[in-house]
Structure formats: structure tokens, C-alpha cells
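A.B. asks: here is a sequence with its predicted model. Questions after.
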Amino acid sequence: MNMIFTRRLSVLLSCTMLAVVSNGLSAQAQIIDTDSMEGSAKASPGNARPAIPGTTATSASYLTNVESSTPRSAKQSANMAAPRMAQVDSNNQPSPGLETAPTPTTPTSPGLETAPTPTTPTSPGLETAPTPTTPTSPGLETAPTPTTPTSPGLETAPTPTAPEQTAPAAPAVNFIDVSADYWAEPFIQALAARNAIAGFPDGAFRPEQPVTRAEFAAMIQRALNPSPVQQLSPEGFTDVPANYWAAPAIRAAYEAGFMAGYPDNTFMPNQEIPKVQAITALANGLGLTASGDPGQILTNYYADAGQVPSYAFNQVAAATEANLVVNYPDVRTLNPQVPLTRAEAVAHLYQALVRLGQVQPLPATVAAAGYIVGPPPQVTQVPPTTPEPTPEETTPPETLDVEPGRATRGGSSYIGVGANFGLSGASDLGDGTNFAVFSKIGLLRSFSVRPAVVVGDNTTVLVPITYDFSFRTAETLEQTFSIAPYVGAGVGIATGGDEDDDNGGDDDDGSDVGLLLTAGVDVPLTSQFTATAAVNANFRDDTDVGIWVGVGYNFPGF
């Protein structure tokens, strides 16, 4: 019996030893499994559960079950967790095998704070992380900025409607040849500010330059912008080609009732427009009529009323009553046949705008208002804020600005040829019929110099300075036309010296200078040509008298 007990005890001890050995082997296998998994994680981060080399799937599963079921002490867990955390920190990447580890929430790991892991639903520690909604995110702080009241774009949005930007003061236009004391300066400045007129590329306005019919049509279109009341035929005017620079303006002026052509269906666009035609055009376009007898109205207001053509009586009288007419320098002298200057054209257009109610009348204290003809306008004037000007300021004298080649009261400057018929004397001026070259060079509104040469055996040079009168109406053979008289004086020089003296010998003493007197008339033919006739007397030792007749070509100036 003792022997049987001893054998059973031996078997029991053997089983106990086997159990102890088995537990030790299981722990060792767990450590090996852990090390293998860590090494596999380094080599293959994408594999969740790498197999231990040399084992089957079944053994790997067994080892996993053993790992999860085998109890560990707190000390063993801490010892095993420490190297894992160190590994994560050193590689700056989480190990796939540690999905349930709380390491991503450790605030000392900057790599996990910026990683996109918060969107992974399998990480409960990071699912509740408040990082996406934290106020420290610059993107979330600036997102609502466009709707905040501090946006500069919303604060400055109503700026374009500010009154100071929508109603700027009209800038002054300074023309180099229009001084502040020029008689028409208020008219010119007012229309230039409205962009109704323009100057030349050199900065000049050329206020004394005559205006052609085409230019006046263009000024009407630009300043008044009239509406059509009739239609021009498709053929138009025979002397206005479709590509002519002023063709649209001429059409607009005709269709609005301001200007008309001639009976032969011509417009004569390059002809200088007389003042009476310009006034007639404005009166027609504005539909003005005289309130009484036109002849009596003209006589009441103009000293030269007899020069107004009969066809323009009603229009000029109506324009006078409507305060359209502007006369400088004498308000009672109309000069109806004198070519209209640019300054006069602007003054009359300004008065037309006053009639239309588009601009205010000039205050009575402005000097230019003193040249407006007619009854006082029925418009309440704003009381002046400046001191009452002196009489000298309200009626300034004509400026003595010499402009060689300008038009005068008697028409345009010209150069021409003709024939001289001698009446008495021994020089070519007074002897026989000779070829003559003559000219007119305007200097001031009323003065010209008219150099001429009579060519023959004893060529005679004439240099008179003339006073040019305004146009007058003449009637011949039931035709009415305009003439511009002139008178003057200067010097006459007879050259050549082949004259016989009183003793029968030759007088070869060269040039002979004498006093020259001249008187004549200019007759405008077209805008480009002027006919002239004059009588000249050169007082030398012998008085030479001759008459020449010719035609000159007009030019606007030098």
C-alpha cells in the first residue's frame, strides 16, 4: 500500500511541475508574440495582425487569445506600455496594433494633435476631441468676416451717391487768346463748361476768326442738340458730299429748321456766314415771330437798320425782342452783312440757350450783358454779390490786338489780280492799262493794310492803310447785294525812272515817293472770292490817278 501511495504522489508532483512549466512557457510565448508584433508593426504598418514567423494561423490565434486572457499585474502593464509609447513618439506615427491605446489624446504628442485621426470613427478617444470647434482655429475665426459690420467694402458701399461726387464744380476752360477782360469771355466760358464749344489743338479759341456756314451748323448741333421737324431729301445738297466732315451737322441743322440751302440746292458750306443769316437761322429754329411791325422794331434798336435785307426783317426783329442779338462794341450797330466771328456765334448761341431755359441770363452787372440787344429779359436776376462795376468796366474799349490776316467789318482778307486803268500821270498807275496785283490784310476789326503793285514800264508800289466800313446793301438791276466800302492813305512809290522831265531829258533818279490816297469797295462773291474796285491817287511831282478792278481769293489768316 505504501508503494501505491508513493506512486500516486509522484504522479501528482509530476502534474504540478508540468503545470508550472506550462505556465512559464505560456508567459514566454506571450512575450515573444508581443515582440514579434512590434517588429512587424515597424516593418509593415499597414498590417493589423502580423503572424509570428514559423507559426500557423491557428497558433497565432491561440497566442492572441492567451494574450487577452492572461492576467497581468499593473507593474507588468506599465512596463509593457512604456516601450510602446516611446516607440510611437520616436516614429511620430501611431502603431496600427495599438488602435485602442489612449496615446492620441496625450497633449504632449504634437504629431497626433495635427493628424487627421479625429475623423476616424474607431478611435473613441479622438471622436470626442473638441479640436475642430476650438476657437483657436484661424480658419474658423475669419470665416464670418465678410458679414461682420467691420467690412470696409460694406462701409464704403454708399460712397458713389455722396453729393460732393455727383455735383462737381465745372472746371474753368482757359483759352490762350481769351483774356478775362475779353468782351465775350462770359459767353465762351459758359459754353465751354457745357462742352458745347471747343478750341484748337494749340489751346487757342480764335474768337475773331470768321465762321463758315458749315461751322455754324456744327455749333448749332453741338450747343442746342435740336430735334428734327422736317427731313432732308436723300440726295441732300449738291455741294455737301456724304463724307464731308460737317454733313451730319448740316443735315441736323436743316431738319431742325435752323438753316436752309439756296434755290439751286446748294448749301455753300465753306462760305462765311453773315451775321444776319446766323440771326435768321436761330430765329427760324426757335420759331420766333415779331410782336409788331418788324421795320419799326429794327429802327428802334439799330442805327444801321437799313442794311438788313428785306427777307430777314421779321426774323431779326423777333430775335431782337427775344434778346438773341448781341452787338459789340456798339449795341446799336448790327453790322448785318459782316461775317460772323466765333465769339459772336458763341454769344448768340448762349442767348438761344437762355431762350430755351437751359442756362441763366448773364447778370446785369457783367460787362458782356451790356451788348445784348432788346428789352430786359423777363427773368428774376440773382442779386449781385460783387461791387457795382464802374462804367469803364461795363463798356470796355475794343482791344488793339493786331491779328494779321483776320477778317474785318468789311469781310475777309484776300489776295488777287486785276487790271489798272490809268487816268492821269506818267507812272504805270496813271498811264495806260497795266496788270495789277493787290491784297487786303486785316489788322483790326476796322483796319487793314492793302499792299498792291501795278506792273509796267515804271512799276508802282502802293501801300495804303484803310478804314473798313461795315457792309451795306446796294441794289442794281433789281438785285440786292452787299458792299463794304473803305478809305485810306499811305505811300505810293514809282520805280524805274524813265520819265521825261520838263526839259525833254530823261529823269533817271530812281524811285519817287508820294502821298497815296485810296477809296474803294469790296463785294463778296462767295465764301472764297471777293470782287474789289478802287480809285488811287499818288501825289508826287506829277499826280498819278488810276482805277483798278479785280477779284481776290479769301484766306482766313496767317
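C.D. replies: Done, it's in.
A.B. asks: for the rest of this, base every contact and every neighbour count on C-alpha atoms.
C.D. replies: OK.
A.B. asks: now Ser68: how far from Val549?
C.D. replies: For Ser68, the distance to Val549 equals 138 Å [CA to CA, to the nearest Å].
A.B. asks: whoops, I mixed them up, Ala253
C.D. replies: As judged by CA to CA, Ala253 and Val549 stand 38 Å apart.
A.B. asks: and if you look at Gln296?
C.D. replies: Here the criterion is CA to CA. By it, Gln296 lies 38 Å from Val549.
A.B. asks: please apply the same query to Gly418.
C.D. replies: Here the distance between Gly418 and Val549 works out to 6 Å (CA to CA).
A.B. asks: before we move on, what about Thr480?
C.D. replies: To Val549, Thr480 is 20 Å away according to CA to CA.
A.B. asks: Gln296 and Val549: which has the busier surroundings?
C.D. replies: Each of Gln296 and Val549 has its neighbours counted (other CA atoms under 10 Å); Val549 has more, 18 against 12.
A.B. asks: helix, strand, or coil at the more buried one?
C.D. replies: For Val549, the assignment made with DSSP: H, G, I helix; E, B strand; the rest coil gives strand.
A.B. asks: likewise for Ala489?
C.D. replies: Under the three-state scheme (three-state DSSP), Ala489 adopts strand.
A.B. asks: which non-adjacent residue is nearest it?
C.D. replies: With sequence-adjacent residues excluded and distances taken as CA to CA, 6 or more residues apart in numbering, Ala489 is closest to Leu517, at 4.5 Å.
A.B. asks: okay, one more to line up with it:
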Amino acid sequence: MGKFIGTLSLIFLILGFPISAYAQQEQNQNVEEQPQLAQSSSAIEQVVKAKLMTNYSDGNFHPERLLSRAQLATIMVKTFGLNKRNVPSANVMVADVPSSYWAYNDIQTVLKTGIMQGYRNNLFFPNQRVSRAEGLAIFAQAYGVFQFSDDTVANILSTYSDAESIPSWAKKAVATVVTEGFVKETEGQLNPLKPMTRGDMASVLSEYLSRQQPRPDTPVVPGGSVNPQPGF
């Protein structure tokens, strides 16, 4: 495993939501690796075939590699066609993402649509690793966060032994992906604070693709509103 860069004590605010931020990684598109459970090869094949994610130049998917914010932005644009929405023409100032950066256009799109937000001082931290809670919450933001009551959210998440470790800003979004069956727990845990791997995201995307339904701009939720939750 490569060197682990950063400190978990650095705190940034995303539109009022506290998020523990890892220190920014080296400007390298390849993200660090860590051992993970084997991911479903069929899920990976499905996602690659749909062109939502791609293999590396060596022809392998590398599901164990960690997902960066820039990679997540690109995946969200492809999955939900964010660039086809009514996106403002004015670019967003992002100090650490120059126009020459490989994911510049996608990062601009997620910022303009509000699917993701930058940090203070106009920073995006494109190479920062994404936690499972953050990755699932951003996916839910693009999908449409179900506006469950707090009691309903607590009930949905109560079956997971690590539910209390889910950050408060992510609980409603995580409850959405759990309810929709997009996420699979590992032995009764969601592991919200662990880094999200490419395999983790492929699993979520595969479940989404398996629905074979139109993209739900306004999904119907019994007993709840579907207005997106702010914060990403």
C-alpha cells in the first residue's frame, strides 16, 4: 500500500455541513490502493460496458483503488447526464483546478448543478479521497435525496451496527440509497468512514443500472418529499 498522506483532524465546512477532510494528495490521477473484498466482476463489466467507468491503460479495472473527488465528479456527470441539464454558463472559480486539468469540465458541471460543492477559499481538492459516506451522499444528491423524517431515517439505518458513525449531514442521503437498494452492507455494516473504492462505486452503479428505469429527476417516495437535500 502506498504512503498514506494527510491528517484526519483537518476540518472544512461545506455549506455549513462539517466534513473531515484528508490532506490533498499528490497531483496524480492514480489513487492509492488498499486491500478490499473482491468485487463482483459482473457489476464491473456492466458499469464498464455502460461507459460510466473505464479500465486503466493496463486493461484492468483495479476495484481496490480509492476514488478521488475528481473521479467521482466525472462518474456523476456520466451517470446522470448532468452536462445535459440547464447548467449556468459562467464558470465557478476553483483555485486548485486549472482549465488544463483532465476533469475540469466535469468538476465545473457538478459545481454548477450543486451536486458537489467546493471548500472554503475556492478549493475543490480534486485528488482528495472520498469516504463511503461522502460518495453515497453525492450519488444520492444526483439521484434525488428522499426527504424522510428524522425518525424514519433512524429506523432505516437502525439495522446497521455502525449507523451512529454516519455523519449527520449524510444520514438522509445514505438512508435514500439504502432504501433504494443501491448499497450493500458488509456483515451488517455500512463502513461510512472508510475510503470508497472504485469497486464500491461500481457496485452502486450496477444496482442503479439494473433498475432499467428512466433517470429519476423526481423519484416518488411514499410518505416523503423528494426535494434534494442541500450540502453537496
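C.D. replies: Yes, it's here. No experiment lies behind these values; they were computed from the predicted model shown.
A.B. asks: next, the TM-score between them, please.
C.D. replies: With the length set by TM-score structural alignment, normalised by the length of the second structure, the two chains reach a TM-score of 0.67; 176 aligned residues with a CA RMSD of 2.4 Å.
A.B. asks: the second structure: strands as residue ranges?
C.D. replies: Counting by DSSP state E, the second structure has strands at residues 11-14, 17-20.
A.B. asks: just the buried positions in the first one, please.
C.D. replies: The reference is to strand 11-14 of the second structure. Within strand 11-14 of the second structure, the residues scored as buried using 16 or more other CA atoms under 10 Å are Phe12, Ile14.
A.B. asks: corresponding residues in the first structure for it?
C.D. replies: Residues of the first structure matching strand 11-14 of the second structure by TM-score structural alignment do not exist; the stretch lands nowhere.
A.B. asks: so which elements touch that strand?
C.D. replies: Applying 3 or more CA pairs under 8 Å, 6 or more residues apart in numbering; DSSP states H and E, we find strand 11-14 of the second structure packed against strand 17-20.
A.B. asks: check which residues of the strand it packs on are buried.
C.D. replies: Neighbour counts using 16+ other CA under 10 Å place Ile19 of strand 17-20 of the second structure among the buried residues.
A.B. asks: next one: stretch 273-286 of the first structure
C.D. replies: Neighbour-count burial for stretch 273-286 of the first structure flags 273-286 (criterion: 16+ other CA under 10 Å).
A.B. asks: repeat that for stretch 260-273 of the first structure.
C.D. replies: Ala260, Phe267, Met268, Pro269, Asn270, Gln271, Glu272, Ile273.
A.B. asks: then stretch 29-48 of the first structure?
C.D. replies: Quick answer for stretch 29-48 of the first structure (16+ other CA under 10 Å): Gln30, Asp33, Thr34, Ser36, Met37, Glu38, Ser40, Ala41, Pro45.
A.B. asks: same question, stretch 95-110 of the second structure
C.D. replies: Val97, Ala103, Tyr104, Asn105, Asp106, Ile107, Gln108, Thr109, Val110.
A.B. asks: what about the helices in the second structure?
C.D. replies: Chain-ordered helices for the second structure, with DSSP state H as the definition, fall at 41-49, 69-80, 104-113, 132-143, 150-157, 171-179, 198-210.
A.B. asks: any chance of those in CSV, plus distance to Val87 of the second structure?
C.D. replies: Putting the helices of the second structure into CSV (distance: least, CA to CA, whole Å) gives the following:
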stretch, distance to Val87 of the second structure
helix 41-49, 26
helix 69-80, 12
helix 104-113, 6
helix 132-143, 14
helix 150-157, 31
helix 171-179, 23
helix 198-210, 23
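A.B. asks: between these, which one is closest to Thr186 of the second structure.
C.D. replies: Among the helices of the second structure, the nearest to Thr186 of the second structure by CA to CA is helix 198-210 (11.2 Å).
A.B. asks: go ahead and flag the most central residue of the second structure.
C.D. replies: Centre of the second structure computed as the mean C-alpha position; nearest residue by CA atoms, centre = their mean is Gly135, 2.3 Å away.
A.B. asks: now do the contacts for that residue.
C.D. replies: By CA atoms under 8 Å, 6 or more residues apart in numbering, Gly135 of the second structure lies in contact with Leu72, Met196, Met201.
A.B. asks: for burial, what's the neighbour tally of the second one?
C.D. replies: Right, the one you point to is Met196 of the second structure. Around Met196 of the second structure there are 23 other residues, counting by other CA under 10 Å.
A.B. asks: equivalent range in the second structure for the helix or strand Asn536 of the first structure falls within?
C.D. replies: Secondary-structure element containing Asn536 of the first structure, defined by DSSP states H and E: strand 529-539. On the second structure, no counterpart of strand 529-539 of the first structure exists by TM-score structural alignment.
A.B. asks: thinking again about what came up before, adding distance to Val454 of the first structure, write the buried residues of stretch 273-286 of the first structure out as CSV.
C.D. replies: Rendered in CSV, the data for these read as follows (distance: CA to CA, whole Å):
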residue, distance to Val454 of the first structure
Ile273, 33
Pro274, 32
Lys275, 35
Val276, 36
Gln277, 37
Ala278, 39
Ile279, 41
Thr280, 42
Ala281, 43
Leu282, 45
Ala283, 47
Asn284, 47
Gly285, 49
Leu286, 51
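A.B. asks: pull the longest helix from the first structure.
C.D. replies: Here the longest helix in the first structure is taken by residue count, with DSSP H as the criterion, and it is helix 2-43.
A.B. asks: give the other helices and strands that that one contacts.
C.D. replies: On the basis of 3+ CA pairs under 8 Å, 6+ apart, helix 2-43 of the first structure makes packing contacts with helix 57-69.
A.B. asks: the second structure: matching residues for the helix it packs on?
C.D. replies: The alignment of helix 57-69 of the first structure onto the second structure (TM-score structural alignment) finds no residues at all.
A.B. asks: now do the end-to-end distance for stretch 242-249 of the first structure.
C.D. replies: Across its full length, stretch 242-249 of the first structure reaches 11 Å end to end, with CA to CA as the criterion.
A.B. asks: same check, this time on stretch 124-142 of the first structure
C.D. replies: Using CA to CA, the distance between the terminal residues of stretch 124-142 of the first structure is 30 Å.
A.B. asks: residues contacting Val153 of the second structure?
C.D. replies: By CA under 8 Å, 6+ apart, the contact list for Val153 of the second structure reads Lys171, Lys172, Ala175.
A.B. asks: and for the second one, the neighbour number?
C.D. replies: If I follow you right, that is Lys172 of the second structure. Using other CA under 10 Å, Lys172 of the second structure has 26 neighbouring residues.
A.B. asks: to which residue of the first structure is it aligned?
C.D. replies: Under the alignment defined by TM-score structural alignment, Lys172 of the second structure corresponds to Asn314 in the first structure.
A.B. asks: fine by me, thanks again.
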